[in-house]
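Novice: Only the shape, not the letters, is given here:
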C-alpha cells in the first residue's frame, strides 16, 4: 500500500500532546502570535508607499533619497535576514520574535517623530530589520509548533500578511487626512506591532516553556553548499521578482492600454483579492500531493499565460490576465511551505529560510528596476514582459529541482 501523500514531502513530525488543556491554550496563543506577527510584516512598507509623496514633501527628500527609501525593503530583507540563524543559535525563537517586533515598533515610532532625513532612513532600516528577522522565523515557528498542520497554518499566516499589506495601503492616506499629518498615517500602525508582542510575553518571561518557546538551536546547516538551498533561493527569488514587478508596474501597463487610473488601480487590487484564497489553499494542497511538480508547472504556466495575454490583449482580456496572474503568484505561499518540507530539523529550517529569503529578495529587487528600465528605453511593454517570461522559465527549472523530495541536511 502506498504511503500517504504528505509523508513524501514532509519531514517526520514531533509528537504533539493534543490532550493537555495547557498545551491547547499554549498552541492557541502561539497561533495568535504567528498571525499577528505576519499581519505586521508588510504594513511599514505599504503604508509608506501610499504616503510617499507626502513624506517627500514633509522631509524635503530628493528624488534620489526617495529612490533609496523605496529600494530599502528588499535590500534590508536580504541583509538583516541573514542575522536570524545567528540569533536563534543564542536565544529562543520566541525571544527573537519579541525583539524583532520591538525593533519594528521603535522604528515606526521614531521615524514619524523626526524631521531629519538621516534619522528617518535609519529608523526605517530598524523597522525593516525587525521585519526581516520575523520573515525568517515564521517557517521555523510553524514547523515546530504545528508539525501536523504546516500547510494550513502557513496558508493562514500568508493570508494575514497579505491582508495587513492591503489594509495599510488602503487606510494610510485616510488616517493621515483624518489627523492632518502623514506622520499619523505611518505611526498609527506601531500600535498593531506592539499588540503582536503580547502573545509571546508569557513564554519570554518564563525561564523555560514546554510549548510556547522552542529551545535554542545549536547546530549549523549551510544551505549555500547544497543544491536544494540554491534551488529554493532561485525559486523564491524569481517568484518574488514577478510579485514586486507587478506591484510596481501593472497599474501603469493597464493605464497605457486605455484604462483610467482608478480602474487600473482596481485591477491591481484584484491581484491581491484573488490571491487571498489561493494563498490559503496552496500550502495545504502542497502537503497533500505526492509530488510538488504538478503545482510548480501549473502555477508557472498560469503566470506565463498571463504575461502573454498582457502583451497581446492587455485591455480586452484584463480581468482574465489578473485572475491568471493571481493564481500564478500562489508560488509565494508554495515557496514558504516548501522551506519546511525541505528540512529535517529546526536548525535546517531556519538556515534554509534565511538563505532562501536573503538571496531571494536580492533577486526580487531586480524586478521593478529591470522592468522600469526596459519600459523607459523602449516606451512599450513587450520587452519588459519578455523579461518576466524569461524569469518565469527560470522559476520553472528551479521549482522542478525543489520538487524533488530531498533535505538540506543531506
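Specialist: Nice, thanks for sending it over. The structure presented is a predicted model; accordingly, all values stated were derived computationally and were not measured.

Novice: okay, CA-based contacts and neighbour counts for the rest of this
Specialist: Will do.

Novice: show me where the stretch 151-300 of the chain has strands.
Specialist: Using DSSP state E, counting those that start in this stretch, the stretch 151-300 of the chain contains no strands.

Novice: Use this one as the comparison:
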C-alpha cells in the first residue's frame, strides 16, 4: 500500500473512529493494559506481548470478515425469507435500511461505550451480538422478531466497525497502514464470501433459509474466540504486571491526551462538511439498495438464485482492489471531481442496463455497480483531504458519516415500496439513476480543494 493510501485511509477511517466525539483520551486511559500494551502489543519482545500481538491481529481480521455477512448473506435468500415470514416488499425494503440506521445510532454510541468499558471489551461484546443475532434470527417466527434480531446483529457490527480502527491505532501504532490494509481486505472478503456461497451452502445443507442464514453464526463464533482470549490474556497480564501496568497506563493516558488536543470546529458552518455528509448519504443509499435488492432484480429477470448470489459477490469483490488504488489516485490530484463523475457514470450505465437488458449484460452491470459503489472509499479519501489536521479530519469524518447514514435510511425503503406497487424494477431503477444526479452535483462541491478550517474560521 502506498503512503498516500496510508495517509488518507488512516486519517479518514482510523482517526474518525478513534476521536469521534473527542472520546479517544478516555478510551486510551481505560484501555491501558499489561506490559507493552500501552504502545504496541509487540513492543519489548516479551513472549506474552508477541502472543498478544499476533492474537489481536487475528482478532481484527476475523472481526472484519464478520462485518458484512449479516447483510450480504440475506440478499440472495430474501425472497425465501419474505415468503416464509409473509413479509411485504416494503418491510423487505426496511430490512435494507436497517444497516444504515444501526450504523448511525450505535456508531454514535460506540465512543461513549469505549470511554466507559474500553474498545476491546466493547468490540468483544459487539462480536457476541453479531453471533447471537445471526444465530437467533434463523429461528424467528415472525417479521418483527426477525427485524429485531437483525438489528441486534447490526448493532454489534456498528460498534465493531467504529472501534476496530481504534484498536489498530492504539495497539499497532507503528503498523497502522498494514493493519488497516488487512482490515479492509478482510472486510471485503467477508462481504463477497457471504454473497457468493450463501445459496450453494444453503442447498448443500438442505435448502432451508434458516440454516443458510444461521450457519454464519459459526463464523461469528470463530471471530469472537480470539477477542475472548485477548481479554483473558490482558487480565492475566494486569494481575502480574505490577508496576509495568502503571507505566503502560501513563503512556496510554499521554497518548490519549495528545490525540484529544485541538480546537473543536464549528463544523456545521462548513459548506464542504455538509456537502461531504450529503455525498456520503447519497452513495450509501445506492450501495445498500444494491446490496439488498440486486439478487432479487436478477432473479426476477430469470437468473438463477445461485448465479444472482455470485453476481452480487462480484459487485462486492470489485471494491477489494479498487479501494487500494483509488485513494492513491485521488490523493494525487488537487480535487477529485473527475472521480465523482466517473463513478456516477458507471452507476448510470449499470442501472439503465439492469432495466433494459438485465440478463444479457448481467456480468457487465455487476462490475459497473461495483465500480459505482467505490464512491465509499473516495468519500473517505476526500474527508482526509478536506481538513488540515488529524483533529479536523476526525470531526469532519464523524459529522459526514453520521449525517450520511441518516440520509441513507429512507432510500432502500422507498425502493422496496416502488417495487411492491409497480411489481417491477423500472421505477425503482429509475429512482436510483436519478439519485445519481444530485450525488454528482453535491460531489463536485465536496471534491473541490478546500479545507473546512478556512470555512469556519
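Specialist: Ah, there it is. As the structure is a computational prediction, the values presented were derived from the model and not from experiment.

Novice: TM-score for this pair?
Specialist: Between these two chains, after superposing, the TM-score reads 0.75 (TM-score structural alignment, normalised by the length of the first structure); 404 aligned residues with a CA RMSD of 4.6 Å.

Novice: need the helices for the stretch 151-300 of the first structure, in chain order.
Specialist: With DSSP state H, counting those that start in this stretch, the ranges of helices along the stretch 151-300 of the first structure come out as 182-187, 190-197, 201-205, 227-256, 261-288, 293-312.

Novice: gap between the equivalent of residue 302 of the first structure over in the second structure and residue 283 of the second structure?
Specialist: Residue pairing (TM-score structural alignment): residue 302 of the first structure is matched to residue 346 of the second structure. Using CA to CA, to the nearest Å, residue 346 of the second structure is found at 13 Å from residue 283 of the second structure.

Novice: now residue 152 of the second structure
Specialist: 24 Å.

Novice: Tell me which of those two has more neighbours.
Specialist: residue 283 (27 against 23; other CA atoms under 10 Å).

Novice: What's the match for the more buried one in the first structure?
Specialist: Match for residue 283 of the second structure (TM-score structural alignment): residue 239.

Novice: What is the helix or strand containing residue 246 of the second structure packed up against?
Specialist: Under the criterion of DSSP states H and E, residue 246 of the second structure resides in helix 243-259. On a contact count with 3 or more CA pairs under 8 Å, 6 or more residues apart in numbering; DSSP states H and E, helix 243-259 of the second structure meets helix 24-30.

Novice: ok so, going back, the match of residue 283 of the second structure against residue 392, yeah?
Specialist: Yes - if you go by CA atoms under 8 Å, residue 239 of the first structure and residue 392 touch, sitting 7.3 Å apart.

Novice: Which of the three states applies to the most centrally placed residue in the second structure?
Specialist: Nearest residue to the geometric centre of the second structure (CA atoms, centre = their mean): residue 161, 5.7 Å. Secondary structure, DSSP: H, G, I helix; E, B strand; the rest coil: residue 161 of the second structure is helix.

Novice: quick one, helices of the stretch 1-150 of the first structure?
Specialist: 5-9, 21-39, 43-50, 52-59, 63-81, 84-88, 93-113, 117-145, 150-179.

Novice: what do you get for the stretch 301-410 of the first structure?
Specialist: Under DSSP H, counting those that start in this stretch, the stretch 301-410 of the first structure gives helices at 318-328, 331-341, 346-364, 366-378, 382-403.

Novice: want to throw these into CSV with distance to residue 34 of the first structure and mean neighbour count?
Specialist: Listed next are the helices of the stretch 301-410 of the first structure as CSV, based on distance: least, CA to CA, whole Å; neighbours: other CA atoms under 10 Å:
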stretch, distance to residue 34 of the first structure, mean neighbour count
helix 318-328, 24, 23
helix 331-341, 14, 27
helix 346-364, 15, 26
helix 366-378, 29, 17
helix 382-403, 25, 20
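
Novice: Mind putting those into a markdown table with distance to residue 101 of the first structure?
Specialist: Listed next are these as a markdown table, based on distance: least, CA to CA, whole Å:
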| stretch | distance to residue 101 of the first structure |
| --- | --- |
| helix 318-328 | 29 |
| helix 331-341 | 20 |
| helix 346-364 | 18 |
| helix 366-378 | 28 |
| helix 382-403 | 31 |
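
Novice: Of those, give the one that comes closest to residue 147 of the first structure.
Specialist: With CA to CA as the measure, helix 331-341 is the member of the helices of the stretch 301-410 of the first structure nearest residue 147 of the first structure (9.3 Å).

Novice: average offset between that closest one and the second structure?
Specialist: For helix 331-341 of the first structure, the mean deviation from the second structure after alignment is 3.2 Å (mean CA distance after the TM-score superposition for the first structure).

Novice: which other helices and strands contact that helix?
Specialist: helix 117-145, helix 150-179, helix 227-256, helix 261-288, helix 293-312, helix 346-364.

Novice: Out of those helices, which one sits most buried?
Specialist: Among those, helix 346-364 has the highest mean neighbour count (mean count of other CA atoms under 10 Å), at a mean of 26.

Novice: Just the angle for it relative to helix 93-113, thanks.
Specialist: Orientation check (axes from the mean of the first three to the mean of the last three CA atoms, to 10 degrees): helix 346-364 of the first structure against helix 93-113 gives 30 degrees.

Novice: quick one: helix 346-364 of the first structure to the second structure mean distance?
Specialist: Mean for helix 346-364 of the first structure is 3.9 Å (mean CA distance after the TM-score superposition for the first structure).

Novice: how far off helix 63-81 does that helix point, in degrees?
Specialist: The directions of helix 346-364 of the first structure and helix 63-81 differ by 160 degrees, with the same axes, to 10 degrees as the criterion.

Novice: and the angle from helix 346-364 of the first structure to helix 227-256?
Specialist: If you take the same axes, to 10 degrees, helix 346-364 of the first structure sits at 40 degrees to helix 227-256.

Novice: corresponding residue for the residue nearest to the centre of the second structure in the first structure?
Specialist: Under the alignment (TM-score structural alignment), residue 161 of the second structure pairs with residue 135 in the first structure.

Novice: Show the contacting residues for its match.
Specialist: By CA atoms under 8 Å, 6 or more residues apart in numbering, the contact list for residue 135 of the first structure reads 41, 81.

Novice: whereabouts in the first structure does stretch 317-326 of the second structure align?
Specialist: Using TM-score structural alignment, stretch 317-326 of the second structure lines up with residues 273-282 of the first structure.

Novice: ok now the matching stretch, how far from the chain's centre?
Specialist: Offset of stretch 273-282 of the first structure from its chain centre (CA atoms, centre = their mean, to the nearest Å): 14 Å.

Novice: Equivalent analysis for stretch 402-412 of the second structure, please.
Specialist: 14 Å.

Novice: and if you look at stretch 139-150 of the first structure?
Specialist: The chain centre lies 17 Å from the centre of stretch 139-150 of the first structure; the measure is CA atoms, centre = their mean.
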